[in-house]
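> from the sequence below, what's the structure:
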Amino acid sequence: MKPLAALLLAALLAGCASAPPTPPAPSDMFSDATFGKPGDHVGAADLFTMTPAMRAYLASAAFHAEIRNKGAEQGLVDALYQKGELKIEYDSAKTRNAAETFEARAGNCLSLVIMTAAFANELGLKVNFQSVLVGDTWRRNGGLYLASNHVNLTLAARPSSTISVGPERSLTVDFLPSETAAALDTRPLDQNAIAAMYMNNRAIEAMVQDQLDNAYWWARAAVTQNPAFISAYNTLAVVYQRHGDWQMAERAYRTALQREPENVVVMRNLAPLLAQMGKTDESQQMLKRAASIEPYPPFHFFNQGMSAMARHDYKAAQALFAREVRRAPYYDEFHFWLGVASLRLGDTARAREHIALAVENSTTSDTRTLYSAKLEHLRAQLPH
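Now for the predicted structure:
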């Protein structure tokens, strides 16, 4: 994979609120002829499609018992997510549509929202999607920095008449801890926004695997689906940049900034590209502007901590990793390296605490296994 480790992607559940109509993407935004045909079926037409297996589960005695005892909204949620027959698990490795999530019995936050909505639609419930204003959470994957926002949904019975007799009763379905989710503000999302987010995620996942043709078509589809979704322009620009199409990348970044001038993620991607293109002064000005909005970019203290680890300054590394943990208390990699630094300093209690938190907050089985293997390797190297 090409070494563009500093590229930032506001993705994986990045949300956008409902807004006035947005002009379509400029006609010169796309470069279809420079990419091969996609290996995937690109689109969101089947995003909420129910399969025969899903309908069979709806018709099962166990499902009907949940609905009968708890009502449609709570019964649906418990039937899907209680540790019973389905045992659907959280796994951030791949974004899936409703049918794929049901078949795999696993999905990331967006996938679980999509599958829950598909079942709710089949039951005739009213579904509302929401962007939860929890702030960006950053992670790394395949040489890319990924920013994740959060979505949830509410379920309610559809009114039986046009006469309102009181406030609508609804159930919020969220994959954050309930005490955390309840305290956060939300903004409404429409189904079009959810579809664009899904396609943007698929683009990023393809790019992580160095499948640039697939990534291009998914990003293109996301931009076309929802021209107001700035993250999709950023993703498209990163695809162009990795493909070596610098002018198209610059065009996509600048279009994103025209529509959202304070977007620091786009600024920090465009600035080094401008430097590579010989536009040094503009690049420096853009970096200064980004720094004035966000002085410490994602992974700032983490990268400093890794440098401290490389020179065996474990005390400094421990302090720097601790700063990142305070900024992102649920990110597994920060906890893991804080645990490693603590282990190097002989602070085994703190090491055990943070490595346990790394395992607890890890969103894939692969990373949990990796953390355990790294820990055993480090223990073997330590003097007895």
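
> hey, let's count contacts and neighbours off CA atoms from now on
Fine.

> is it true that residue 135 touches residue 147?
No. Contact criterion Cα atoms under 8 Å: residue 135 and residue 147 do not qualify, at 9.3 Å.

> between those two, who's got more neighbours?
residue 147 (21 against 12; other Cα atoms under 10 Å).

> which helix or strand contains the more buried one?
Residue 147 belongs to strand 144-157 when assigned by DSSP states H and E.

> now swap in residue 102 and tell me
Per DSSP H and E: helix 98-104 holds residue 102.

> what's that helix in contact with?
Here helix 98-104 makes contact (Cα atoms under 8 Å, 6 or more residues apart in numbering) with 47-51, 54, 88, 107, 111-112, 114-116, 118.

> next SSE after that helix?
By DSSP H and E, the next helix or strand past helix 98-104 is strand 106-107.

> helices and strands around that next one, which ones?
Contacts defined by 3 or more Cα pairs under 8 Å, 6 or more residues apart in numbering; DSSP states H and E place strand 106-107 against strand 89-90.

> the strand it packs on: how far from the chain's middle?
Strand 89-90 sits 15 Å away from the centroid of its parent chain (Cα atoms, centre = their mean, to the nearest Å).

> now do the contacts for residue 332.
With Cα under 8 Å, 6+ apart, residue 332 has these contacts: 357, 358, 359, 360, 361, 362.

> and which of these is nearest to residue 234?
If you rank the contacts of residue 332 by distance to residue 234 using Cα to Cα, residue 362 comes first, at 26.3 Å.

> that older thread, which of the contacts of residue 332 tops the neighbour count?
Ranked by the number of neighbours (other Cα under 10 Å), the contacts of residue 332 place residue 358 first, at 25 neighbours.

> also this sequence, please, to line up against the first:
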Amino acid sequence: MRMLTWAMVVALAMSGSIPDPAPPVWGGELLSAPAPVAELPEWDEVVAVPPSLRAQLDTQVLQHSWTSQQRMRRIVEFMLDPDGLALRYDLDTTRTVAETFRDRQGNCVSFTLTFVALAREAGLDAYVQEADEALVWLQGGGMMFYAGHVNAGVRIGGRRYVVDFERNVVATSTPPEAISDQRALSHWYNNRGAERLMGGDIPGARSLLEASVELEPDFVPAWNNLGVLRLRSGEPEAAERAYLVALEHKPEHVPTLSNLTGLYQQLGEKDELARYQRKLRDVQRSDPYRNFVLGFQHESQGDNAQALAYYERAIGLHGREPRFFIAAARIHTELGHLEEAERSLQRARALSGDSDRDISRTGFRVRR
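Now for the predicted structure:
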């Protein structure tokens, strides 16, 4: 999913996985006396709509929209507009719907759950979707990386719409798929567990991450994060078991492969280290989007020749992604290869039959 230190930044908001740096220490010493582990909320508690929010929804949305499409559009605008909830994006904290309403901010998961809860209040067939991996571009930091991602789906009259509140997602490796409320709750537990882990609350993090994998035994990011927690708790064998469970469900999961190689390096297990290092290299080389990220990194460093090599490899692996051709055209232009640049741009134009429709002034989209 992602490597190096970027993942620590995005693991929380993107329902992703934490890489475990060596030595296994997170932000200094762990808290010696963490807060007691609170009882974990059930799904109905996480998505509960407070009465005051329900009243606002009625007066600002439901009384002014009649068709399902109008209600879907108005709910997004209600969440984002200054005259509505004016929600702000906050990367660091995963909130319930009530907490999102109270704080007027939330991350990817919080925004998605709030939309789904409000859409259901409006009588829409709304649900959470997950994209296995997404390319995320942080403009302020000038970084691009892979992360897990969730958004919302709505079924209206035989059509399926996608409502995505994450502006920074460039592309997803697979189309988003509808998931059950139980799996969405597993995402929520995983995110909150990662946040507790970052804050040094090992008991709280353990409770949440174990609940996540108990709900969804094949939820790989939570198994990976549980491995990180166990290693930091001085349980290397238990950490190894968690990583191996993750890889049973998804052998090509890069964060887990990276963490497992780090563990074997710490333990001095040379044979296992070499084995999983080979796997990690093979996965990275065969993934077009990871090659695209590597190309972007080299381009950012001014290494245009190496950047072009990675972009062209990405094109060779997946020749129907217009962004790959746009990146290649950009490098060809820098290198003075104007004919190649024009051919790449023409190919990008031919592939970019984008049917996205902007549904609000803020630029968030609904896809059919």
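
> quick check: the aligned residue for residue 277 of the first structure in the second structure?
Counting by TM-score structural alignment, residue 277 of the first structure lines up with residue 267 in the second structure.

> burial measure for its match, as a count.
Neighbourhood size, residue 267 of the second structure [other Cα under 10 Å]: 11.

> ok, residue 44 of the second structure next?
11.

> which of the helices or strands spans it?
Following DSSP H and E, one finds residue 44 of the second structure within helix 43-46.

> what does that helix contact?
So helix 43-46 of the second structure is contacted by 96, 97, 98, 181, 182, 185 (Cα under 8 Å, 6+ apart).

> which members of the residues you listed are the farthest-apart pair?
98 and 182 (18.7 Å).

> more neighbours: which of the two?
Neighbour count, other Cα under 10 Å: between residue 98 of the second structure and residue 182, residue 98 has more, with 19 against 14.

> okay, the more buried one and residue 108 of the second structure: tell me how far apart.
15 Å (Cα to Cα, to the nearest Å).

> same deal with residue 172 of the second structure?
15 Å.

> spell out the secondary structure type for residue 82 of the second structure.
Classification of residue 82 of the second structure by DSSP: H, G, I helix; E, B strand; the rest coil places it in coil.

> what is the burial count for it?
Residue 82 of the second structure is flanked by 10 other residues according to other Cα under 10 Å.

> give me the buried stretch members for the helix or strand hosting residue 295 of the second structure, please.
If you go by DSSP H and E, residue 295 of the second structure is part of helix 288-300. Using 16 or more other Cα atoms under 10 Å as the burial criterion, the residues of helix 288-300 of the second structure that qualify are 288, 289, 290, 291, 292, 293, 294, 295, 296, 297, 298, 299.

> what residue in the second structure is paired with residue 249 of the first structure?
Under the alignment (TM-score structural alignment), residue 249 of the first structure maps onto residue 239.

> how about that match, what does it touch?
Residue 239 of the second structure touches 226, 227, 228, 229, 230, 231, counting by Cα under 8 Å, 6+ apart.

> residues in contact with stretch 338-348 of the second structure?
Taking Cα under 8 Å, 6+ apart as the rule, stretch 338-348 of the second structure contacts 321, 322, 323, 324, 325, 326, 328, 329, 330, 331, 332, 333.

> again, only this time at 6 Å
Residues outside stretch 338-348 of the second structure that contact it (Cα atoms under 6 Å, 6 or more residues apart in numbering) are 322, 325, 326, 329, 332, 333.

> what's the separation between the first one and residue 345 of the second structure?
Meaning residue 322 of the second structure. From residue 322 of the second structure to residue 345 of the second structure the distance is 9 Å (Cα to Cα).

> any idea what residue 188 of the second structure aligns with in the first structure?
Looks like residue 188 of the second structure aligns to residue 198 there (TM-score structural alignment).

> how close does the equivalent of residue 201 of the second structure over in the first structure sit to residue 187 of the first structure?
When the first structure is aligned by TM-score structural alignment, residue 201 of the second structure is paired with residue 211. Going from residue 211 of the first structure to residue 187 of the first structure by Cα to Cα gives 33 Å.

> swap in residue 332 of the first structure?
Using Cα to Cα, residue 332 of the first structure is found at 27 Å from residue 187 of the first structure.

> what does the helix or strand hosting residue 78 of the second structure contact?
Per DSSP H and E: residue 78 of the second structure is located in helix 68-80. Applying Cα under 6 Å, 6+ apart, the contact partners of helix 68-80 of the second structure are 61, 65, 84, 85, 86, 87.

> in the helix holding residue 44 of the second structure, what's buried?
43, 46.

> the inter-axis angle of the very next helix or strand once past it versus helix 68-80?
Downstream of helix 43-46 of the second structure, the next assigned helix or strand under DSSP H and E is helix 51-60. Interaxial angle, helix 51-60 of the second structure versus helix 68-80 (axes from the mean of the first three to the mean of the last three Cα atoms, to 10 degrees): 130 degrees.

> top strand in the first structure by residue count?
What stands out as the longest strand in the first structure, according to DSSP state E, is strand 125-141.

> report all helices and strands that it contacts.
When contacts are defined as 3 or more Cα pairs under 6 Å, 6 or more residues apart in numbering; DSSP states H and E, strand 125-141 of the first structure packs onto strand 144-157, strand 186-189.

> tell me the most buried of the ones you listed?
strand 144-157 (a mean of 21; mean count of other Cα atoms under 10 Å).

> which helices and strands does the helix or strand following that one pack with?
Counting by DSSP H and E, the next helix or strand C-terminal to strand 144-157 of the first structure is strand 171-173. With contacts taken as 3+ Cα pairs under 6 Å, 6+ apart, strand 171-173 of the first structure sits against strand 144-157.

> just checking, what packs against the strand it packs on?
So strand 144-157 of the first structure, by 3+ Cα pairs under 6 Å, 6+ apart, packs with strand 8-10, strand 125-141, strand 171-173.
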